[in-house]
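S.K.: Provided below are the primary sequence and the corresponding predicted coordinates.
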Amino acid sequence: MSYKEILVHFDHSPAGVRRIEAAARLAERLDAHLTGLVIRVQPQFRFSAEIPPPASVMAALERGATETAERAAAALDAVLARQGCATGQRLMDCPPAMIADRLALHARYADLLVLGQPGGDEASDIDDHDAELLLLSSGRPVLLIPHYGTFPTIGERVLVAWDARREAARAVADAMPLIEMARSVQVLTVNPEAAGRHGEDPGADIARHLARHNASVDTLSLRSDELDPADLTLNQMADSGTDLLVMGAYGHSRLRELVLGGMTRAMLKRMTVPVLMSH
């Protein structure tokens, strides 16, 4: 298995440019084709049924949406022209409420979907809600690039957040092209006794599986009653120089994470390196 088609959402922002450049470095390493996708967001008209807006107002809004998309497409062309991998561009035209559904459909024709971290200061077509829906519905692994920072390497030093759930197993399988090429892989279990799914030596079974894929792997278990799993994981990532976190998305129900918080939502808000998530 390998990634041969990488789809990247592009918006005309500094973060969008960094996202394309990071994905292109990954595509070069994997000999994959990189497709940048620009969204033309259709204007939404808010008006009374009795008093529709003037045709000139509607035409101006449509013209503005087209010009914004054209500027983004031109900027994307310029960024793609500088990359060393095979590239292409795609335009998606849809209303705001359909962005996640339409992008999920496009993602199903690629091996990997690359998005920016949701909820940044810069305006983006994709908000927190869209990102969560894409994690749950695209059927593809999603690589999220943080708002800030540059990432000259992705996947040389991998940390696997392992809780022995189905979602974590899916993420490991989806990340295998990167795991097999990594210089080092660390399997991290947090408070494994509480989970009751790990056996006598937490992380050993999945580490053995990764080793059979020629990964250079070690295991680490962390325990704390004071810090939550996300804090422990972020601290370990900083200590070990991790450049890619691999984890399952929404091992608990999304509703429970919305109400109580959880690892997925914490990482979406606080990621410091690229994160590959699968559901």
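M.R.: Okay, I see it. Residues are numbered from 1 along each chain as shown.

S.K.: okay, CA-based contacts and neighbour counts for the rest of this
M.R.: Noted.

S.K.: OK, contacts around D218?
M.R.: Applying CA atoms under 8 Å, 6 or more residues apart in numbering to D218 gives the contacts 185-187, 207.

S.K.: Mind doing that once more with 10 Å?
M.R.: The neighbours of D218, taking CA atoms under 10 Å, 6 or more residues apart in numbering as the test, are 159, 184-188, 203-204, 207-208, 210-211.

S.K.: repeat for S224
M.R.: 190-191, 232.

S.K.: what number of residues lie near E28?
M.R.: With neighbours defined by other CA atoms under 10 Å, the count for E28 comes to 15.

S.K.: Ignore what I typed, I meant L222.
M.R.: Counted with other CA under 10 Å, residues neighbouring L222 total 13.

S.K.: A further structure is provided below for comparison with the first:
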Amino acid sequence: MKPGGSDMKVIMVPVADRPECRIALDHAFSLAARLSANIVGYHLRPHRAEHAVSHGPRVTVMLEETELPPVAAADQQLNRANAEKLFRLMAQEHGIAIGRKPRSADHSLAFWSEMVGTPGRLFGIIGPTCDCIVVSRPKRKASGPARAFMLAALLHSHKPLLIVPQRPVRQPGTRILVAWNQKPQAAAAVTAALPLLARAEAVHIVCCGKEELPGPKTAHVHNYLRHWGIGSQLHHTRGRDPSREILGVYKANRCDLLVMGAYSRGQLRERILGGVTHEMVTAFDLPVFALHS
């Protein structure tokens, strides 16, 4: 079933000359074909001038981990060429033609683009003009492009991210778990995920702890999805360890995608003190559809 006018039409994926990009591209092209959406591959590279900054601002940027490391001009050109080659190869493998100018069609099209700047600045420009961004999950203690792309897209694009593991997994979205906490971020994530929820074979909703906030309860979400013709099963846990409890429900119901709001307590506080978002996008190796709004 297709949820009418709420379908995704533009899927964006950052492309670099790195092994994890192949897996992210494979998921992005598969998702585009599934939704009859277009896919736009962006190669983002730092401008040399942006690395000539004082130590104070640079420390701030690196703390946010949304900056790419400096690369020599010759290596930048090689990386750009290899990234475009990988994108075109994956498009060919998925049977999706490369287009020149953006246009609508009854089948998926792929488009290639390049931009120069920091990931945070660029995702703030290109992120709002897409429907979903596909990125690979950085390894738990890793830095570099994977972490920079994920955090910059999550914090600056204001659009949902599909974060996929750096290992082969089946195309996510057959059995979906929604992590519900009565907050606006979770509600926005559910709305953004409607095209995937409508195509899922099973949808589960979990709330950890008592539903004591002023926001909607799981029953309201269940009824909202019924208006879209989407059935769902509700789960409640004690709320003593939300991350582990969500993971337990996820595994017990053989889910392959987690839908959640992101960084509702503030990104810096969560990353220092720990939180559900931080653990789900860094500690647990599962596909996550997340939205920070």
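M.R.: The structure has been received and is ready for your questions. Bear in mind the structure is a predicted one, so any value in this text is a computation, not a measurement.

S.K.: Just give me the closest of the contacts of D218 of structure 1 to R197 of structure 1.
M.R.: If you rank the contacts of D218 of structure 1 by distance to R197 of structure 1 using CA to CA, G203 comes first, at 10.0 Å.

S.K.: Show me what that closest one lines up with in structure 2.
M.R.: Aligning on TM-score structural alignment places G203 of structure 1 opposite T218 in structure 2.

S.K.: what range in structure 2 does stretch 251-264 of structure 1 sit on?
M.R.: Using TM-score structural alignment, stretch 251-264 of structure 1 pairs with 264-277 in structure 2.

S.K.: ok so P214 of structure 2 is a strand residue?
M.R.: No. Using DSSP: H, G, I helix; E, B strand; the rest coil, the secondary structure at P214 of structure 2 is coil, not a strand.

S.K.: For it, which non-adjacent residue is spatially closest?
M.R.: Excluding the flanking residues, the one nearest P214 of structure 2 by CA to CA, 6 or more residues apart in numbering is Q182, at 7.5 Å.

S.K.: Same check on W162 of structure 1?
M.R.: For W162 of structure 1, ignoring the flanking residues on the chain, the nearest one in space by CA to CA, 6+ apart is T189 at 5.4 Å.

S.K.: wait, K183 of structure 2 sits on E212?
M.R.: No. K183 of structure 2 is not in contact with E212 according to CA atoms under 10 Å; the separation is 11.2 Å.

S.K.: Which one of those two is surrounded by more residues?
M.R.: Between K183 of structure 2 and E212, K183 has the larger neighbour count (other CA under 10 Å), namely 15 against 10.

S.K.: Map the more buried one onto structure 1.
M.R.: Under TM-score structural alignment, K183 of structure 2 pairs with R165 in structure 1.

S.K.: ok now do N253 of structure 2, which residues does it touch?
M.R.: If a contact means CA under 10 Å, 6+ apart, then N253 of structure 2 has 175-177, 202-204 as its contacts.

S.K.: now, which of the residues you listed lie within strands?
M.R.: Among these, DSSP state E puts 175-177, 202-204 in strands.

S.K.: Most neighbours out of the residues you listed, which is it?
M.R.: L177 leads these on contacts (other CA under 10 Å) with 31 neighbours.

S.K.: Distance-wise, check that one relative to H236 of structure 2.
M.R.: To H236 of structure 2, L177 of structure 2 is 12 Å away according to CA to CA, to the nearest Å.

S.K.: Between those two, which contacts overlap?
M.R.: Both L177 of structure 2 and H236 are in contact with 205-206, 246, 249, where contact means CA under 10 Å, 6+ apart.
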